Structures are given as structure tokens and as C-alpha cells.
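1. Okay, here's the prediction I keep looking at, along with the sequence it came from:
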Amino acid sequence: MNSIDWIAKILLIIGGLNWGLAIWNINLVTAVSDGIFATIIYALVGISALWAVYKLVKK
């Protein structure tokens, strides 16, 4: 497992926690950062999800 896989896993965990906390109207990403940084984090989580799908299909 290379470093890209580890980074993708960490970002997917962040995204999953953010979705889980949304039940209580808590947004973890915007609590930590706001504005363009939150947008960048969301984009990175989305790219990580695409990477995970690619890795699943590749096997």
C-alpha cells in the first residue's frame, strides 16, 4: 500500500465522519476551515472516493 492509498483512506474517513455528524447538523469540515479551504477539502475527499473506486475495479 503506497502513500496515495493512505492519504485516500484518511480523506475518506474524514468524509465519512462528516456525513455521519450531519445527522446532528454538525459539519466537521467547515468547523475546522471555511471558505476556499473547505471547498478544497471536499474536492480532495471526492477525488479520494474516485481513487478508491478505481482501486476496487482494478482488482
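-> Done, it's in.

2. From here on, just use CA atoms for contacts and neighbour counts.
-> Will do.

3. Show me what counts as buried in the helix ranked longest in the chain.
-> Longest helix of the chain, by residue count under DSSP state H: helix 36-58. Residues 38, 41, 42, 44, 45, 46, 48, 49, 51, 52 are the ones in helix 36-58 that count as buried (16 or more other CA atoms under 10 Å).

4. can you redo those residues as JSON lines with distance to residue 1?
-> What follows is these, written out as JSON lines (distance: CA to CA, whole Å):
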{"residue": "38", "distance to residue 1": "27"}
{"residue": "41", "distance to residue 1": "23"}
{"residue": "42", "distance to residue 1": "23"}
{"residue": "44", "distance to residue 1": "19"}
{"residue": "45", "distance to residue 1": "19"}
{"residue": "46", "distance to residue 1": "20"}
{"residue": "48", "distance to residue 1": "15"}
{"residue": "49", "distance to residue 1": "16"}
{"residue": "51", "distance to residue 1": "13"}
{"residue": "52", "distance to residue 1": "12"}
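
5. another structure for you, compare them:
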Amino acid sequence: MKAVNLVTLLLVIIGAVNWGLVGAFDFNLVSALFGDGSAVARGVYVLVGLSGLWQLALFVRALQIDEPRAEAGGRLAR
């Protein structure tokens, strides 16, 4: 499971960098690498989207078990 978490986190980071480039420079790295509208580019977008959902589920689970507070050693204000 740790490998899946790392791969999905990497894909989410790649997606964030791509959106940053689109917003700042109107440059889509995925389209530049794989072709605008190509099947490979669409596959990358789908994988990034699914990875985002996976990471969202992990985030919600971490909040439900109060993991951020546990990792901070209870130093966070209530």
C-alpha cells in the first residue's frame, strides 16, 4: 500500500506542477510531451485525477483519526 501512496502522491505533484505551468505561462507540459488530445495525454490526466481522489481519501482518513495532532505530539491547539 505504501508504494501506491507514493506513486499517487508523485502523480498529484506532477499534476500540480503542470497546472502551475498552465496558470503562469500558458504552457501545458503534458500536452507538449505527449501531444495535445492524444490518448497518452488523456491517460496521464485520468491517472492524475484518480491519484488526486486517492490522496483525498487518505487525507480524510488522516483527519478522522486525528493524525495531524498525533504527528505533532499533541502540540496543535484545539
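-> Yep, it's here. Just so we're clear, the structure is a prediction, and the values are computed from it rather than from any experiment.

6. what helix or strand is residue 13 of the first structure on?
-> Assigning secondary structure by DSSP states H and E places residue 13 of the first structure in helix 3-21.

7. by contact count, what packs against that helix?
-> helix 28-32, helix 36-58 (3 or more CA pairs under 8 Å, 6 or more residues apart in numbering; DSSP states H and E).

8. let's see 6 Å
-> Helix 3-21 of the first structure is packed against helix 36-58, with contacts defined by 3 or more CA pairs under 6 Å, 6 or more residues apart in numbering; DSSP states H and E.

9. Would you check the span in the second structure matched by the helix it packs on?
-> Aligning helix 36-58 of the first structure against the second structure (TM-score structural alignment) gives residues 39-61.

10. how big's the offset between the matching stretch and the first structure?
-> Compared with the first structure after the fit, stretch 39-61 of the second structure shows a mean deviation of 0.5 Å (mean CA distance after the TM-score superposition for the first structure).

11. dump the residue contacts of the residue most central in space within the first structure.
-> The residue lying closest to the centre of the first structure (CA atoms, centre = their mean) is residue 45, at 2.8 Å. Listed by CA atoms under 6 Å, 6 or more residues apart in numbering, the contact partners of residue 45 of the first structure are 11, 12.
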